[in-house]
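Novice: Whatever this is, show me its structure:
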Amino acid sequence: MNHAIIDFNDIYYSYADGKKAINGLNFTIHSGESVGIVGANGAGKSSLLMLLVGILMPTKGEIHIGETPVNSKTLPLIRQKLGFTFQDSDHQLFMTKVYDDVAFGPRNYGLDESEVNKRVINALETVGVLHLKDRAPYKLSGGEKRAVTIATVLAMEPEVLIMDEPTAALDPKARRRLINLLKGFNHTKIIATHDMDMVLELCERTIILKEGVVVCDGPSSKILRDGELLEQCSLEKPLILQDCPICGTK
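Specialist: You can find the predicted model right below:
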């Protein structure tokens, strides 16, 4: 088995108003895994991701990335290992040119400009949007913005790719392009989403959250076929596994 790269050990988190978002999470993710994090609204998916990348800090418990604990002192090191894309691409793109958005991370870590340029070009080529490097991010389509946000992460050469609702607001063509792109990545992938069909296609493992607790963790091919379990968690089977509403066949 591949070595453990992420470990949640008895993690709790409550917001300032006292609302409990995460209630004792325990799980391990190994290098090279693709893991879907699913659950109804308010289940704790986004909170889990923000705890993982250090935007939030647990009120109890420890998170480790490899041998490194996630805390305020280790965040610079942690964020070199983890690449995080927000649900809203506009929260991640803030420069006047795409090139500068992708270059921001490498420049922030003090890399020389020749290395920065190499990383930017490689990242933009990888996601197929090199032709956008001189465009203003605010003029891009939703699918183009999503590709650029992934490029900003790839330019940092992370070990783990973490995505919050990556297909949200994408049209079908842009969604398919994104899924095909992610299929080609060898990174450890953690994807929080309501897109159950994408999870079935991309993630060999699924973790279901409900009220901040892991209620099921196992093979996607099994979990996403369990209609009773999914209904209990206010979820539905992927559309591809549902009967046709017109003819009743698969």
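Novice: CA only for contacts and neighbour counts going forward, please
Specialist: Noted.
Novice: Quick test: name the residue nearest the centre of the protein.
Specialist: Closest to where the C-alpha atoms of the chain average out (C-alpha atoms, centre = their mean) is Met163, at 1.6 Å.
Novice: what separates that one from Ser221, distance-wise?
Specialist: Applying C-alpha to C-alpha, to the nearest Å, the value for Met163 to Ser221 is 21 Å.
Novice: related to what we said a few turns ago, following the helix or strand harbouring the residue nearest to the centre of the chain, which helix or strand comes up?
Specialist: In this structure, Met163 is located in strand 160-164 according to DSSP states H and E. The C-terminal neighbour of strand 160-164 among helices and strands, as given by DSSP H and E, is helix 172-183.
Novice: List the buried residues in that next one.
Specialist: 174-175, 178-179, 182 (16 or more other C-alpha atoms under 10 Å).
Novice: and the angle for it with strand 160-164?
Specialist: 160 degrees (axes from the mean of the first three to the mean of the last three C-alpha atoms, to 10 degrees).
Novice: So which elements touch helix 172-183?
Specialist: Packed against helix 172-183 by the contact rule (3 or more C-alpha pairs under 8 Å, 6 or more residues apart in numbering; DSSP states H and E) you find helix 142-154, helix 196-202.
Novice: could you give the angle of the longest one to helix 172-183?
Specialist: Right, the one you point to is helix 142-154. Going by the same axes, to 10 degrees, helix 142-154 makes 20 degrees with helix 172-183.
Novice: which secondary structure elements does helix 142-154 contact?
Specialist: Against helix 142-154 (3+ C-alpha pairs under 8 Å, 6+ apart) you get strand 82-85, helix 98-108, helix 113-126, helix 172-183.
Novice: Now tabulate these in TSV and tack on distance to Lys139.
Specialist: Shown next, in TSV, are those (distance: least, C-alpha to C-alpha, whole Å):
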stretch	distance to Lys139
strand 82-85	19
helix 98-108	10
helix 113-126	17
helix 172-183	16
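Novice: Check those for me and report the most buried one.
Specialist: strand 82-85 (a mean of 23; mean count of other C-alpha atoms under 10 Å).
Novice: outside of that strand, which residues touch it?
Specialist: With C-alpha atoms under 8 Å, 6 or more residues apart in numbering as the test, strand 82-85 has contacts from 53, 92, 149-150, 153-154, 156, 158-164, 166.
Novice: Proceed likewise with the subsequent sequence, for comparison:
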Amino acid sequence: MNGSVIQFQNTGRNFRGKWALRGVNATIAPGTICSVLGANGAGKSTLLRLLAGWLPVSEGRILFHESPMRPTAIHLRRQVMLLDDAGGPTRREVRSSVQELCDTIQNYQVDRPGIEKEVADWFEKLDIISVYKARPGEMSKGQAYKIAMISLFVTSPHVWLLDEPFSAGLDASGLRILDEQMAKHAALGGIVIFSSQWPEHARRLADWALVLHEGNLSWSAAPDTLPTVEETPPALQAVLQGLGPE
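Specialist: Model prediction:
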């Protein structure tokens, strides 16, 4: 796996005259699990979508392979995958989720012998074989997220982006497998970035943490050096408690 770093250089995104993210400067090294912490509306999803190339930056840039990430940089976007289904519908159609899995494998140009068996094995490990046996229709949010996880595991791009994965409806087994695969990917030199409102997730899983508050980067440090609520200025207390305005 390559050893490219991610660099945010004065990165910002403006929506209709309002800055959702501004002036972010940070570097994330290969082999890192990074948590992006912040309250609702802090800019976490915007940061991940910019890094995935889903949105263009309004100012500054994001460098990956020393090249700017942008929606038209297809060769870079294939090395990054964002799972953002946590905020989606409570239930999803089985057929659409499975089709998205197939489309993702094709879009990421993954064509190796035995990939069909890999997919089947993941369905078994994640205990979602039953979705095939059930009548066509809906499945739970957690089951849909597990199918999205399979697309991430079998394509295994260099950078994994997970938007609020701990709110995605996963059961205990699914959470355990996700934790294991995140650690394995980072150990192989990949980068994992996940967002959360709770600093406990960062302290448990991450090597590095970025704290966003109202679109600004307020803290960048190893999770074990994050301040406690009592030590934190009032403006950041709500962020570290996972509270704050919508």
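Novice: returning to that earlier point: what's the mean deviation for the strand holding Met163 of structure 1 versus structure 2?
Specialist: Once fitted to structure 2, strand 160-164 of structure 1 is off its aligned match by 1.0 Å on average (mean C-alpha distance after the TM-score superposition for structure 1).
Novice: quick revisit: export the helices and strands packed on helix 172-183 of structure 1 to CSV and tack on mean neighbour count?
Specialist: Output for these, formatted as CSV (neighbours: other C-alpha atoms under 10 Å):
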stretch, mean neighbour count
helix 142-154, 25
helix 196-202, 19
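Novice: So the residue nearest to the centre of structure 1 sits against Leu178, correct?
Specialist: No - with contact defined as C-alpha atoms under 8 Å, Met163 of structure 1 does not reach Leu178; the gap is 11.8 Å.
Novice: The equivalent of Trp219 of structure 2 over in structure 1 and Ile208 of structure 1, how far apart?
Specialist: Under the alignment (TM-score structural alignment), Trp219 of structure 2 pairs with Cys216 of structure 1. Distance, Cys216 of structure 1 to Ile208 of structure 1, using C-alpha to C-alpha: 5 Å.
Novice: Tell me who's in contact with Glu236 of structure 1.
Specialist: Contacts of Glu236 of structure 1 by C-alpha under 8 Å, 6+ apart are 196, 227, 230.
Novice: before we move on, what SS does the residue located most distally from the centre of structure 2 have?
Specialist: Distance to the chain centre peaks in structure 2 at Arg135, reaching 31.1 Å (criterion: C-alpha atoms, centre = their mean). What DSSP: H, G, I helix; E, B strand; the rest coil gives for Arg135 of structure 2 is coil.
Novice: and Trp160 of structure 2, how many neighbours?
Specialist: 25 (other C-alpha atoms under 10 Å).
Novice: cool, the one 10 residues further on as well?
Specialist: A total of 21 residues lie near Leu170 of structure 2 under the criterion other C-alpha under 10 Å.
Novice: ok, and the closest non-adjacent residue to it?
Specialist: Distances taken as C-alpha to C-alpha, 6 or more residues apart in numbering place Gly142 nearest to Leu170 of structure 2, at 4.6 Å, with adjacent residues excluded.
Novice: pretty sure the one you found contacts Ala172?
Specialist: No - when contacts are counted by C-alpha under 8 Å, Gly142 of structure 2 is not listed as touching Ala172 (10.7 Å).
Novice: wait, what's in contact with Tyr99 of structure 1?
Specialist: Shown in contact with Tyr99 of structure 1 (C-alpha under 8 Å, 6+ apart): 120, 133-134.
Novice: Let's see that with 10 Å instead.
Specialist: 117, 120-121, 124, 130, 132-137, 148, 151-152 (C-alpha atoms under 10 Å, 6 or more residues apart in numbering).
Novice: ok, now Ser96 of structure 2?
Specialist: Residues near Ser96 of structure 2 by C-alpha under 10 Å, 6+ apart: 102, 137-138, 144.
Novice: same check, this time on Arg107 of structure 1
Specialist: Arg107 of structure 1 neighbours (C-alpha under 10 Å, 6+ apart): 100, 113, 115-117, 156.
Novice: ok, those residues in structure 2: which stay?
Specialist: Using both residues aligned by TM-score structural alignment, their matches' C-alpha atoms under 10 Å, structure 2 keeps these contacts from the contacts of Arg107 of structure 1: Met156.
Novice: Leu75 of structure 1: which of the contacts of Arg107 of structure 1 is nearest?
Specialist: Met156 (14.4 Å; C-alpha to C-alpha).
Novice: Mutual contacts of Cys216 and Ile208 of structure 1, please.
Specialist: 223, 229-230, 233.
Novice: any chance of those residues in a markdown table, with distance to Gly66 of structure 1, secondary structure and neighbour count too?
Specialist: Putting those into a markdown table (distance: C-alpha to C-alpha, whole Å; DSSP: H, G, I helix; E, B strand; the rest coil; neighbours: other C-alpha atoms under 10 Å) gives the following:
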| residue | distance to Gly66 of structure 1 | secondary structure | neighbour count |
| --- | --- | --- | --- |
| Ile223 | 27 | helix | 19 |
| Leu229 | 32 | helix | 17 |
| Leu230 | 32 | helix | 19 |
| Cys233 | 31 | coil | 19 |
